[in-house]
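1. Sequence and computational prediction follow.
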Amino acid sequence: MALIKEFLLGGQSWITAFHIIAVVSWFAALFYLPRLFVYHAMAEDRISIERFKIMERKLYRGIANPSMIVAVALGIALFSIYPNYFLNSGWFQVKLALVLLLIVYHYSCLYLLKQFRDDRNTRSHVFYRWFNEIPVLMLIGIVVMVIVRPF
């Protein structure tokens, strides 16, 4: 265990860098996927509908899922370096709550993707335009917690 902690401490900058890269990739996917849902909900021809299904599936499986897994894994690695500090920091607890909500949002996107895949979407493009704003609010909250650390 001491060897793992020593490695983590020595590689903390690398872990942080790759954590940030994974978070940026994850958010990029979570910004773009609901935008595809907007266009998919507006599509009327079969060719466009099928194209959106492919794009949504590839974005979710190829970028969103791997990015989320790496971001969470590296976040856990960073947490494990100084767990007592993080557990006793109010800003971290708020950030963690926002990340958990982001994971719920991520899986909500999967649910909606399956609705589109099965041609069972009942929501309008307006719903998806509003749905697309949720990760923006979470990003603002997470960045403020990590950089400003208001409490």
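-> Structure received. Only a predicted model underlies this, so the values are computations on that prediction, with no experimental measurement involved. Residues are numbered from 1 along each chain as shown.
2. Every contact and neighbour count from this point should use C-alpha atoms.
-> Fine.
3. surely Ala71 meets Ile20?
-> Yes - applying Cα atoms under 8 Å as the test, Ala71 and Ile20 come out as touching, 7.5 Å apart.
4. Comparing the two, which residue is more hemmed in?
-> Set Ala71 next to Ile20 and count neighbours by other Cα atoms under 10 Å: Ala71 wins out with 23 against 16.
5. Which residues does stretch 72-85 contact?
-> Lys5, Leu8, Leu9, Gln12, Ile15, Thr16, Phe18, His19, Phe86 (Cα atoms under 8 Å, 6 or more residues apart in numbering).
6. try this one next to it:
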Amino acid sequence: MLAWLLVLHLPAMVLWVGSLLVVTLILATHSRQTGAEARQALAEAEAKILKGMAHPGAALAVITGVLLILQNPGYYMSGGWFHIKLLLVLFMIGLDLRIYFRAKALRAGKIQMQRGECIALHSGVAVVFLGILVLVLVKPF
């Protein structure tokens, strides 16, 4: 059972994080477009990726993550690395929500986004994911 949960958990994380990275780059392009047709096409792409890939990936990653913890709670809960990893996962969820609501507001014409904000969100997702990888693979403490 543990192996199957990992087989689901890892691709779910890749789908979630990869989708967020793609959406933030699309947002950066969207923020600089002036043509209505191009802005509409980019907004539709953002929505499809978030709703069709990022959020299902996030849900599957969280569900399989909880099931993995339940399989061997002593192993996970005793490691200091794991508690920090959980904190980083919460940061990733926060970034996901920030990206989603900013993209939704941009699509509705309620806000303007600067390219720098999009790149900062992109960098935040990448740094948090790298932190998670280091903690899981190296287990530094």
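-> Okay, I see it. Predicted model, so just to flag it, every value in this text is computed and none were measured.
7. Fetch the TM-score of the aligned pair.
-> After superposition, the two chains reach a TM-score (TM-score structural alignment, normalised by the length of structure 2) of 0.96; 141 aligned residues with a Cα RMSD of 0.9 Å.
8. Could you identify the buried members of the contacts of stretch 72-85 of structure 1?
-> Those of the contacts of stretch 72-85 of structure 1 that meet the buried threshold are Leu8, Leu9, Gln12, Ile15, Thr16, Phe18, His19, Phe86, by 16 or more other Cα atoms under 10 Å.
9. Just give me the closest of the residues you listed to Leu137 of structure 1.
-> Proximity of those to Leu137 of structure 1 (Cα to Cα) peaks at His19, which lies at 19.8 Å.
10. Please report how far the closest one lies from Ile76 of structure 1.
-> Separation of His19 of structure 1 from Ile76 of structure 1 (Cα to Cα, to the nearest Å): 10 Å.
11. Over in structure 2, tell me which residue corresponds to Asp45 of structure 1.
-> Aligned by TM-score structural alignment, Asp45 of structure 1 pairs with Gly35 of structure 2.
12. Regarding Met113 of structure 2, what is its secondary structure?
-> coil (DSSP: H, G, I helix; E, B strand; the rest coil).
13. Leaving out the residues flanking it, which one is nearest to it?
-> Ser31 (5.5 Å; Cα to Cα, 6 or more residues apart in numbering).
14. and that neighbour, what element?
-> Per DSSP states H and E: Ser31 of structure 2 is located in helix 2-32.
15. name the helices or strands packed onto that helix?
-> The contact analysis (3 or more Cα pairs under 8 Å, 6 or more residues apart in numbering; DSSP states H and E) places helix 2-32 of structure 2 against helix 36-49, helix 55-71, helix 80-107, helix 115-138.
16. Export those helices as JSON lines, with columns for distance to Val23 of structure 2.
-> Output for the helices and strands packed on helix 2-32 of structure 2, formatted as JSON lines (distance: least, Cα to Cα, whole Å):
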{"stretch": "helix 36-49", "distance to Val23 of structure 2": "6"}
{"stretch": "helix 55-71", "distance to Val23 of structure 2": "12"}
{"stretch": "helix 80-107", "distance to Val23 of structure 2": "8"}
{"stretch": "helix 115-138", "distance to Val23 of structure 2": "8"}
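17. and the gap between the residue most central in space within structure 1 and Val126 of structure 1?
-> By Cα atoms, centre = their mean, structure 1 has its centre lying nearest to Trp26, at 4.5 Å. Computed as Cα to Cα, the Trp26 of structure 1 to Val126 of structure 1 distance reads 23 Å.
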